[in-house]
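Student: My questions are about this predicted structure, shown below with the sequence.
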Amino acid sequence: MAKYDKTDIDRRMDGAVEALKSDLSGLRTGRANTSLLDPVHVEVYGAMMPLNQVATVSAPEPRMLSVQVWDKANVNAVEKGIAKANLGLNPMQDGQTIRLPMPDLTEERRKDLAKLAGEYGEKAKIAIRNVRRDGMEALKEDEKKKEISEDDRKRSEDEVQKLTDKHVAEIDDVVAKKVQEIMTQ
């Protein structure tokens, strides 16, 4: 049975691109994004819990996040959790709601975020190249076992390279859009 599977390679490369998009969504631009609070954990009921399990996070305005705490007793704990997360946000309590205005980004911070976006892109490209390497090794193994011919191996290697090029170009595009967003907002 042949080990090479083009659809599996494509699926794994797509996964690397999706992971990159997820990582980039957490990078803060000047605009409010609810995923910014995903890493926040809050100490409630004697345990650490993700913020989204004790409150609803929304973005009612482009430069404001709103955290609606479900249990009034947890409002202070949620405020502390947000402050501890070191996101550069200044929580303001308003009853059971905590408002988080988005501060303006300095030019230096924008450059740091753009550089970080590039690093995320590079990690995703490394993941893509690792998938390509696995595919190429599987093809060589299949040829060695006489399950495919040399011509089939070369043809399939070209397919793997085309998939790699397509996904790397997609990563470059995603990173370029994020950098543009960071530098202009």
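Tutor: Yes, it's here.

Student: Only C-alpha atoms from now on, for both contacts and neighbour counts.
Tutor: OK.

Student: And for this protein, the residue most distant from the center?
Tutor: Relative to the centre of the chain, and counting by C-alpha atoms, centre = their mean, the farthest-placed residue is K146 at 41.0 Å.

Student: quick one: the residue nearest the centre of the chain from Y120, how far?
Tutor: Nearest residue to the geometric centre of the chain (C-alpha atoms, centre = their mean): D23, 1.7 Å. From D23 across to Y120, the span is 7 Å (C-alpha to C-alpha, to the nearest Å).

Student: structure B:
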Amino acid sequence: MTEPKTILDPAQAKMDKAIEFLVEALASVRAGKASTNLLNGITVDYYGNPTPVSQVASVTVPDARTVLIQPWEKNLIGAIEKAILVANIGLTPSNNGEHIRLNIPPLTEERRKELVKQIKSEAETARISIRNIRRDAVEAFKKAQKEGMPEDMAKDGEDSSQKLTDKYMKKVDELFAAKEAEIMTV
């Protein structure tokens, strides 16, 4: 006989993954503040291998509006600068021969609203995947009931998967609200 735990544990693990994915997606949205996350996903050709900028340079945030990139090898400055321009993150790098500076311009009201729409869609994607995970768990309980799980145990399992879903939906809402407040704060 199937235990409810064997259905709920994988569902919870998948919901955790959905939340992790949302956190990463929200971190990559630029809220007018400098962050080392801006360079996530940008790679540089390092001796023939595409390598993340953070692995070939020191990336720091000296103040709220600046990201400073100091390559470990001076010959990489041009390659890093080109990679940032090609990545089209909306920033123009400036270099002084030793390091590259990215100045983050303040966001306009219109841009803030666009960013809120973008994070709203990310949050909705997370909600949809959490609801899909709940649906799969409920279907698993119904199948287990047909295979001999007592009806009350199956119903309790369905209730538990709903409670789990509610808990994760609340997390999504909290993450969204926090990021929205960060973006709309001038």
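Tutor: Perfect, thanks for sending it. Bear in mind the structure is a predicted one, so any value in this text is a computation, not a measurement.

Student: Now whichever helix or strand D172 of structure 1 is part of on structure 2. Mean distance?
Tutor: D172 of structure 1 is part of helix 150-184 when elements are defined by DSSP states H and E. Taken against structure 2, helix 150-184 of structure 1 registers an average deviation of 0.8 Å after superposition, with mean C-alpha distance after the TM-score superposition for structure 1.

Student: Give me the helices and strands touching that helix, please.
Tutor: Using 3 or more C-alpha pairs under 8 Å, 6 or more residues apart in numbering; DSSP states H and E as the contact test, the elements touching helix 150-184 of structure 1 are helix 6-25, helix 107-144.

Student: quick one, which of the ones you listed is nearest to N90 of structure 1?
Tutor: N90 of structure 1 lies closest, by C-alpha to C-alpha, to one member of those: helix 107-144, at 16.9 Å.

Student: Give me the distance from the closest one to the chain's centre.
Tutor: Computed by C-alpha atoms, centre = their mean, to the nearest Å, the chain-centroid distance of helix 107-144 of structure 1 equals 14 Å.

Student: repeat for stretch 160-171 of structure 1
Tutor: The gap between the average C-alpha position of stretch 160-171 of structure 1 and the chain average comes to 19 Å, counting by C-alpha atoms, centre = their mean.

Student: same thing with stretch 106-123 of structure 1?
Tutor: Chain-centre distance of stretch 106-123 of structure 1: 13 Å, with C-alpha atoms, centre = their mean.

Student: next one: stretch 34-54 of structure 1
Tutor: Here the centre of mass of C-alpha atoms in stretch 34-54 of structure 1, compared against the chain's by C-alpha atoms, centre = their mean, lies 18 Å away.

Student: Would you mind finding the match for the residue nearest to the centre of structure 1 in structure 2?
Tutor: When structure 2 is aligned by TM-score structural alignment, the residue opposite D23 of structure 1 is A25.

Student: ok, now how distant is the residue lying closest to that match once chain neighbours are set aside from L26 of structure 2?
Tutor: Counting by C-alpha to C-alpha, 6 or more residues apart in numbering, E122 is the residue found nearest to A25 of structure 2 once chain neighbours are left out, at 7.0 Å. Counting by C-alpha to C-alpha, the gap from E122 of structure 2 to L26 of structure 2 is 8 Å.

Student: Much appreciated, bye for now.
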